[in-house]
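Asks: Below: sequence and its predicted model.
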Amino acid sequence: MAETSAPYPLDEPGLWVERVGDKVFQDGGPALFLDRDGTINVDTGYPSDPEQVVLRDAILPVIQAANRAGWPVVIVTNQSGIARGYFGWDVFAAVNGRVLTLLREKGCFVDMVLACAYHEAGKGGFGVGDHPMRKPNPGMLLKAAEMLGTDLGGSVMIGDKDADTEAGRRAGLSRLFLAREASVAAEQAAAVEIQAISGI
């Protein structure tokens, strides 16, 4: 049964919205949006054990470039495992906390995390088809941009699925990169793009 109560930062039962840290960003600046599983960490299929979290090294220079440029780094992740009843928000919190800790140990810092647990095959209130917050819909990106004052048109999105880049496209982004397990080309291109935009 999925956990839906406090102290988790839930805007609604199936939507996690967490501001990490208190860094202030300039209004109208770009952001780096990242999918999580398969983009930041190796996707093991509904990750539920913090001890099994392994980062993808290819993404680290991209996050570091965004950090140096003063861009907010935002995770936007679909979490249908919660909708399906495989685990609850407590497990998500533990796994995501481990992801953030491992990133910090590598000098990579995330400023916001959004997670959508809604899915058409979900149980109870999580069983919502085509929820506006679930990628490929752009809801999570739009919400983050509203909260951070982000210029979506100048932002970058990286994910490992077509739904990730489609969410970026629907949100008005044009700098979209599809990460592949066997290649680092997308990550390298994204890092170069961030550096070029920021002049770093």
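Replies: Arrived safely, thanks for sending. Numbers count the residues shown, from 1 in each chain.
Asks: From here on, just use CA atoms for contacts and neighbour counts.
Replies: Will do.
Asks: in which helix or strand would I find residue 113?
Replies: According to DSSP states H and E, residue 113 maps onto strand 112-116.
Asks: Residue 155 reaches residue 171, doesn't it?
Replies: No. Residue 155 lies out of contact with residue 171 (CA atoms under 8 Å); the separation is 10.0 Å.
Asks: more neighbours, those two?
Replies: residue 155 (23 against 19; other CA atoms under 10 Å).
Asks: got a list of what the more buried one touches?
Replies: If a contact means CA atoms under 8 Å, 6 or more residues apart in numbering, then residue 155 has 30, 31, 32, 33, 173, 174, 175 as its contacts.
Asks: I'd like to know how far it sits from residue 168.
Replies: Residue 155 sits 9 Å away from residue 168, going by CA to CA, to the nearest Å.
Asks: Same check on residue 112?
Replies: Distance, residue 112 to residue 168, using CA to CA: 16 Å.
Asks: These two: which is more packed in?
Replies: Counted by other CA under 10 Å, residue 112 and residue 168 do not tie: residue 168 has more neighbours, with 31 against 19.
Asks: With adjacent residues omitted, what lies nearest to the more buried one?
Replies: Once flanking residues are discounted, residue 168 sits nearest to residue 157: 6.1 Å by CA to CA, 6 or more residues apart in numbering.
Asks: is it true that the one you found touches residue 166?
Replies: No. Contact status for residue 157 versus residue 166: not in contact, 9.7 Å apart, counting by CA under 8 Å.
Asks: ok, second structure coming up, stack it against the first:
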Amino acid sequence: MAMRPAIFLDKDGTVLADVPYNTRPERMCFAPGAAVGLALLATTGLPLVVISNQPGVALARFSIDELQGVHKRLEEMFAEAGARLAAFYFCPHHPDGVHPDYARVCDCRKPAPGLLHAAAGAMSIDLASSWFIGDILDDVEAGRRAGCRTVLLDNGNETEWRGGPWRWPDRMEKNMEGAGRWIVHCLAGGDRRGSPAHATGAPA
């Protein structure tokens, strides 16, 4: 199979409003601008892949089986927005967890890039021509370590602004709508890297 780009998306705070440790489908709702952003990204024809840390499994807040309902509702919500969810990858680990099967350091918990590499291998994704959209700098670092271009949503969810060589996004936007418009612009032949100083609050 030929390699192709993809668009990776963080889940909570990016696609969905951030409701901590939620696995109830009826409580899942789009973050501001996310439905329009997904519709814009759908026009690219690229696979849309959700990459999410789910430490609630390791912390015994919910079971790994409960994430099946989250996956199904995500698929429905993407369809409602006129898009298609190609895959949902999640990390159930946390080094301070209490569940013996998941309480460990791993290579899939963001900011590590393991989930992106797993998706790339399974779906023949060219990471160097792909994008990662997230709402905190751990998303940016995971994307950049995997070789992707990155968009940080400057929506107030990043509070520490801990900098570093992997934690500078290619672009900053207020929400998924802005990110979607920028990526569509880039894929149509615009500036492929963009300006990391586009929004306020850029990391040092």
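Replies: Yep, it's here. No experiment lies behind these values; they were computed from the predicted model shown.
Asks: Need the residues touching each of residue 155 and residue 168 of structure 1.
Replies: Common neighbours of residue 155 of structure 1 and residue 168 (CA under 8 Å, 6+ apart) are residue 174.
Asks: contacting residues for residue 38 of structure 1?
Replies: Applying CA under 8 Å, 6+ apart, we find residue 38 of structure 1 in contact with 56, 159, 160, 181.
Asks: still contacting in structure 2, which of the contacts of residue 155 of structure 1?
Replies: Retained in structure 2: 30, 31, 32, 33, 173, 174, out of these (criterion both residues aligned by TM-score structural alignment, their matches' CA atoms under 8 Å).
Asks: now the helices for structure 2?
Replies: Using DSSP state H, the helices of structure 2 run over 34-42, 67-80, 114-123, 137-146, 176-187.
Asks: between those helices, which one is nearest to residue 23 of structure 2?
Replies: helix 67-80 (5.9 Å; CA to CA).
Asks: The closest one against structure 1, how far on average?
Replies: The superposed helix 67-80 of structure 2 is, by mean CA distance after the TM-score superposition for structure 1, a mean 1.8 Å from where its aligned residues fall in structure 1.
Asks: That helix aligns to what range in structure 1?
Replies: Alignment of helix 67-80 of structure 2 against structure 1: residues 92-105, by TM-score structural alignment.
Asks: And that stretch, what's buried?
Replies: 92, 93, 95, 96, 98, 99, 100, 102, 103 (16 or more other CA atoms under 10 Å).
Asks: Tell me which two of those sit farthest apart.
Replies: 92 and 103 (16.4 Å).
Asks: coming back round to it: how big is the offset of the strand holding residue 113 of structure 1 relative to structure 2?
Replies: Averaged out, strand 112-116 of structure 1 is 0.7 Å away (mean CA distance after the TM-score superposition for structure 1).
Asks: hang on, the earlier thing: out of residue 157 and residue 166 of structure 1, which sits in the more crowded spot?
Replies: Ranked by neighbour count (other CA under 10 Å), residue 157 of structure 1 and residue 166 place residue 157 first, with 27 against 19.
Asks: Now do the contacts for that one.
Replies: Listed by CA under 8 Å, 6+ apart, the contact set of residue 157 of structure 1 reads 32, 33, 34, 164, 165, 168, 173, 175, 176, 177.
Asks: Quick check: the closest residue to the last one other than its chain neighbours vs residue 134 of structure 1, distance?
Replies: The reference is to residue 177 of structure 1. Nearest in space to residue 177 of structure 1, with sequence neighbours left out and distances taken as CA to CA, 6+ apart, is residue 158 at 4.8 Å. Residue 158 of structure 1 sits at a distance of 16 Å from residue 134 of structure 1 (criterion: CA to CA).
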